[in-house]
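Engineer: return atomic coordinates for the entry below.
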Amino acid sequence: MASPHEQDLQHPDNLAGGMLFCPLALLPEGWRRNVMLRWDAAGTLIDVRADQTAGQAPQARGPVIAGMPNLHSHAFQRAMAGLTEVMGSPSDSFWSWRKLMYRFAQRLQPEHLEAIARHLYIEMLKAGYTSVCEFHYLHHAPGGAPYADPAELGLRVMQAAGEAGIGVTLLPVLYQYGGFGSQPTSAEQARFIGSAQSLLAMRERLLQALPENALRRYGVAPHSLRAVSPAGLEELVSGLRQQSGGQDAPVHIHVAEQEREVNDCLAWCGQRPVQLLLSLQALDARWCLVHATHMDQAEYQAVAASGAVVGLCPTTEANLGDGIIDAARLLASNTRWGIGSDSNIAINLRSELRLLEYGQRLHHRRRNVLASEAEPVVAERLYLQAVAGGASASGRPVAGLAAGQRADFIVLDGEDINLAERSPEQILSALVFCEHDGQPIRDVHVGGRQVVRDGHHALEDSARRAYRSAVAALLKD
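Structural biologist: Next up is the predicted model:
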């Protein structure tokens, strides 16, 4: 069944596409005045020109910037926010958090996941994320038995995304083992476990039920090198290339998130995780290395040369105590990167960018670490690079306000007290580095279709009620 937003794509009034006159817009090359955006019926920008006159075109009610791709999300974890912030032991870490997450995941039913994802994706849209890469590893019923439809939970996520109107790249996750060297899994991981062939069959089922279109794509995600064997990784990637749309489909993987992961990998095979991955696969622009927090100089150089994208999730990485990537080195190497909300404890792209820079300031003990002589405005450099890297990771044309890209954009509230009276060069700095009361975002368009108007989404109230009901059921003793 087509979602309301997919039906809208085919509405007679939309067959001619649309246009918007922007008195001020941030294009990939920088701020420009009097920009006319034109898009076709499919929601693709066909013309972006500065120094135009408005004529009869609708006019944006504030500065316009590209929508941000969110390159890493675990939707169900949104309902866990705040549940793990009590000390279990003096050595609390990612690994103790993971045990709590596994226990929470055991209670989720399909209707819970759909309600959580729908509400989450509406939150993302209102925050300026216009697309999301969903790293989807909850596949089976509690106990590990498959659903009658093996893609049941993936289809629930896609239905939620379609109703919200957000662009989505679904990444069904391969999870085989409990640790490096094909260690056995635990009972709590039973809902995740599968084979490369079952994962590829799931992707085929998703393609059959909800084919790829302008709003959705399907890739795959080997969970991590500790959870997928070298043979399983090769079988998955090779099999993907044989499927519909698989030749350029995204491949995402968690890698080098924690120091213990690095040490365990060294103990098992004598190589660091990123080093091992590079020896197993020919990485390219289709790959996204999520976190990649702990790399040495050779790994930084090799990842940059490969063209792969690094997925940074500063809020989650801070929450889990993962460590701080050397983002100054990452940017200096011209590695592509983007941002993700990961565990979804925060749905705020501005705070992700702010924390990325602030982590570097604390580490290097200086300011404006992620600026450069060519790009001295930190927020502007970070925003444009995150959009471009996120687009590559999503496998969708959402790289900014340029012809051939999707008409995904945000209209900022130009009357917001923290944005008003700012020069164009100061707007993104005020957006990212000045904490606001609420979101200074007025309107959001995805593929030219307005999904947020005056800060509100048409389904937000019903989605909030369903989300609250799901959380109540999950937290019930």
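Engineer: please count neighbours and contacts with C-alpha atoms only from this point.
Structural biologist: Will do.
Engineer: and the residue of the chain most remote from its centre, what helix or strand is that in?
Structural biologist: Here the chain has its C-alpha centre computed as a mean, and the residue farthest from that point, by CA atoms, centre = their mean, is Gly55 with 36.9 Å. Taking DSSP states H and E as the criterion, Gly55 maps to no regular element, lying outside all helices and strands.
Engineer: how near is it to Lys476?
Structural biologist: Distance of Gly55 to Lys476, computed by CA to CA, to the nearest Å: 57 Å.
Engineer: all helices for the stretch 251-400 of the chain, in order.
Structural biologist: Counting by DSSP state H, counting those that start in this stretch, the stretch 251-400 of the chain has these helices, from start to end: 259-269, 273-280, 297-306, 314-319, 327-332, 349-364, 378-394.
Engineer: another for comparison:
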Amino acid sequence: MTTALFARHALLPGGWQRDVLLEWDAHGDLTRVAPGAAASSEVRQAHYVLPGMVNLHSHAFQRAIGGLTEIAGDGPDSFWTWRDLMYRFAARITPEQIEAIAAQLFAECLRHGYTSVCEFHYLQRDVDGGSYARPAEMAERVAAAGAATGMGLTLLPVLYSHAGFGEQPLKPAQARFRTNVDEVLGIVEALGPLRNGQLEVGAAPHSLRAATIDQIRALASGLPPDRPLHIHIAEQQGEVQQCLDHVGRRPVEYLMDHVALDARWCLVHATHLDEAETAALARSGAVAGLCPTTEANLGDGLFPLAPFIEAGGRFGIGSDSHVSQSPVEELRWLEYGQRLLHQQRNVAHTRAQRHVGDYLWRAALEGGAHAAGRRVGLLEAGRRADLLVLDDAHPNLDGVNEAEVLGRVVFCGNDNLVRDVLCGGRWVVEDGRHVAQEEIARRYRQALRDLRAVTS
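Structural biologist: Got it, this is the predicted structure:
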């Protein structure tokens, strides 16, 4: 069975094209992308069509604490004070609840234009810190939420062995995260039968704080070579100083001294880089995984985007703690943070692409696709049938030409301009609503009620 969509304007690898016929098969793969086609009354039609965005960094369970940590303490608040609150919440989540929370998150992400999520999954053990009968139980629940909502997933079981540099023992609040290399590889193997066009499985050393260099190398060598690897790194100044104190190197510098970084790697945040690290990361082909709304929410700092772009670096965006589920907000924060930093306008561009919205969208697609390790990010035959239909009836898109579309989408207003979403060849959002929105929201509300009963 093949289905199709006719787009008056579609963003293809070479740029905007007109009168594009897109066809996909029953497996959810694009089989034909033909510009200059003729419209047919038998084929669904759309005006503006984009590739769906990749969300390259997610902790799904944190969706349930959005807005609950915005209370000032007695002293300066930071990532570290936020983390203590997050730990208390994570201590009580059940498999059923994480599935309900993840489904709500994925439905929201789909409605706003994400069609792929990389789930950095470290909530592995039961509430007492013991192993589930199936050690992959919690990851399987996230996968089930992806299947139910239609979201494309890259599951990244996390290696989390230590509380800090120097192999500090885990704290009681971190007991649910505890894994060693063999356990992570075992979870990866257990998830193997779930792999298909909609789901890939990689792995993630949590950070240089939580995994040693020897562990990181062992995990990288034990994982099949075509699978993605992600790691948190250099997110806060405190982490940079701890790394300097412990090994005499900055985090990215230290990692690159000991691990051969390449395109299978995604360095999440990488906020605090010096000039040498910025250039070396760009040369490596690894993706910088930028999460501007979370980095702003936590007060982390600003990534050196302009020199990274100048050096040819590859980046993507993620919603991380999910204070926002909108790729538009991530891209806007990414650019506006740089404008404030440099006190100038239109920072994210190249000589070849001076339209900032177009550059950001397409660069984030490319970097996100590499980080996901899936055939996504472009509208071309052989890729997944993941696409967004914009609301051409909205005033923000009235009378615009192709060159103006992404500038309007990213930088004009706060209305969501995504009308319909196709993900893996399945229409999962129609007229701005997820096809299972009411039932997903019902289960989410019940999960939150149950969690509040045991955490308050």
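Engineer: quick TM-score on the pair, please.
Structural biologist: TM-score of the superposed chains, computed with TM-score structural alignment, normalised by the length of the second structure, equals 0.98; 454 aligned residues with a CA RMSD of 1.1 Å.
Engineer: what is the equivalent residue in the second structure for the residue farthest from the centre of the first structure?
Structural biologist: Aligned counterpart of Gly55 of the first structure in the second structure: Ser40 (TM-score structural alignment).
Engineer: same question, Arg396 of the first structure
Structural biologist: When the second structure is aligned by TM-score structural alignment, the residue opposite Arg396 of the first structure is Arg374.
Engineer: state the number of residues packed around that match.
Structural biologist: 23 (other CA atoms under 10 Å).
Engineer: again with Gly377 of the second structure
Structural biologist: The number of residues packed around Gly377 of the second structure, counting by other CA under 10 Å, is 29.
Engineer: close enough to count as contact, it and Gly368?
Structural biologist: Yes - the pair Gly377 of the second structure and Gly368 qualifies as a contact (CA atoms under 8 Å) at a distance of 7.4 Å.
Engineer: which residues are in contact with each of those two?
Structural biologist: Contact criterion CA atoms under 8 Å, 6 or more residues apart in numbering; residues bridging Gly377 of the second structure and Gly368 by contacting each: Met53, Val54.
Engineer: among the helices of the stretch 251-400 of the first structure, which comes closest to Gln59 of the first structure?
Structural biologist: Minimum separation from Gln59 of the first structure across these (CA to CA) falls at helix 378-394, 23.3 Å.
Engineer: for the closest one, list every residue counted as buried.
Structural biologist: Along helix 378-394 of the first structure, the positions that meet the burial threshold by neighbour count (16 or more other CA atoms under 10 Å) are 378-394.
Engineer: how about stretch 186-206 of the second structure?
Structural biologist: When burial is assessed from 16+ other CA under 10 Å, stretch 186-206 of the second structure yields the following buried residues: 187-188, 190-191, 197-206.
Engineer: try stretch 380-399 of the second structure
Structural biologist: Within stretch 380-399 of the second structure, the residues scored as buried using 16+ other CA under 10 Å are 380-392, 396-397.
Engineer: what residues does that stretch touch?
Structural biologist: Residues lying outside stretch 380-399 of the second structure but in contact with it, judged by CA under 8 Å, 6+ apart, are 12-13, 24, 28-33, 46-52, 113, 115, 197, 375-377, 379, 405, 408-409, 412, 417-425.
Engineer: apply 7 Å and report the result again.
Structural biologist: With CA atoms under 7 Å, 6 or more residues apart in numbering as the contact definition, stretch 380-399 of the second structure has outside contacts at 24, 28-33, 46-52, 113, 115, 375-376, 405, 408, 417-425.
Engineer: with that, I have no additional questions.
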